[in-house]
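Participant: Sequence and predicted structure are below.
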Amino acid sequence: MILVEAGAGEEWDSRTDWEELAERAVLSAVASSSHAALNNSELAVEVSVKFTDDAELKALNAAYRNKGSATNVLSFPMFAAELLDQIVTADGGEVLLGDVVLAHGVCAAEAADKGIAVETHAAHLVVHGTLHLLGYDHETSDDDAETMEKVEREALSAIGIADPYAVTEVQTH
């Protein structure tokens, strides 16, 4: 079974239930992935989601990726993805799959640029980050990027979010 622990900093709109959003996005990402069996495992698999500010993401990005700017989402897997199939068969206990951390300012700016709600973009980023915890990687090859995007589309569709990668044609007269 998947357990989701989430918390949101004060910069995130208090009218939104970020914990519920995180849980829906994580569960959908896992269900759409090649590791869907984790949802029915005897083992409690925890994913931590933190909605924080740009300064924290900038510091994490510098410390772990040697990049001097904030990014929209970072994922910190707690063990190698190739071990996931082994933990599905565990008879119980609990394991931390990893952490997903989102930056409010970057997320809000990207949502505004796309003309979508911050909540919609945040859900996409949680799905994206969770897939990284599950071993998906869009930077290794074009095929891997296509595979990851396909799983993202499926996970987002399952929670009622339109394809973020769809190209809309502009009609001119």
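Facilitator: Perfect, I can see it now.
Participant: going forward, measure contacts and count neighbours with C-alpha atoms only.
Facilitator: Fine.
Participant: what's the distance between whichever helix or strand Y64 is part of and the middle of its chain?
Facilitator: Assigned by DSSP states H and E, Y64 belongs to helix 54-65. Centre-to-centre, helix 54-65 and its host chain are 17 Å apart (Cα atoms, centre = their mean, to the nearest Å).
Participant: A further structure is provided below for comparison with the first:
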Amino acid sequence: MNIDFIDEMNQVTEDELKLLRDLLNYAADMEEVNSEAEISITFVNNEQIQSINRDYRQKDTATDVISFAMQETGEEELQIVGDNLPEHLGDIIVSLEKAKEQAKEYNHSYQRELGFLIVHGFLHLLGYDHQTVEEEKEMFERQEHILEEFGLKRDA
């Protein structure tokens, strides 16, 4: 899978990027995603993600992760089609500040929290959701399974 990392905070280390790239490729294999698929991951602060959350979701609060799936088309959106276009799954935006706060709150490593948020966002790009109790159960079980199998356990 082709992954474009954009670190607007200049805080993510090469080791963390490698971990996240390996984790995403592992999750993509488990979900049988096309190996040529593309995604972008942008790392921001709480202020930036709050602005995005307010503008796109009408929720004026900082959040941990937001996903924009390219495979979904909403009202008045044009579907991009073509024979030789790569499959772009979408964009994931992660607040590094929230990741650090939540790692401390949940008493696990920062790397585990980053991995959790990345897998959560990735599953959203693939169509998983948590609007109902059943959807939430399926999505959270899947993300825990991916993280556990990869080796990013809660106490890691």
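Facilitator: Received the coordinates, thanks. Quick caveat, the model's predicted, so the values are computed rather than measured.
Participant: After superposing, tell me the mean distance of the helix holding Y64 of the first structure to the second structure.
Facilitator: For helix 54-65 of the first structure, the mean distance to aligned residues of the second structure following superposition is 0.6 Å (mean Cα distance after the TM-score superposition for the first structure).
Participant: neighbouring contacts of the helix or strand following that helix?
Facilitator: Beyond helix 54-65 of the first structure in the direction of the C-terminus, DSSP H and E gives the next helix or strand as strand 73-77. Applying Cα atoms under 8 Å, 6 or more residues apart in numbering, the external contacts of strand 73-77 of the first structure come out as 57, 61, 97-103, 125-126, 129-130, 132-134.
Participant: Filter those down to the ones in helices?
Facilitator: If you go by DSSP state H, the contacts of strand 73-77 of the first structure have 57, 61, 125-126, 129-130, 132-133 in helices.
Participant: rewinding a little: matching residues in the second structure for the helix holding Y64 of the first structure?
Facilitator: The aligned range for helix 54-65 of the first structure in the second structure is 46-57, by TM-score structural alignment.
Participant: Can you tell me the closest non-neighbouring residue to the spatially most central residue of the second structure?
Facilitator: Centroid-nearest residue in the second structure, with Cα atoms, centre = their mean: G121, separated by 2.6 Å. Distances taken as Cα to Cα, 6 or more residues apart in numbering place S67 nearest to G121 of the second structure, at 5.4 Å, with adjacent residues excluded.
Participant: One more: N34 of the second structure?
Facilitator: Counting by Cα to Cα, 6+ apart, the residue nearest N34 of the second structure is M1, at 7.2 Å.
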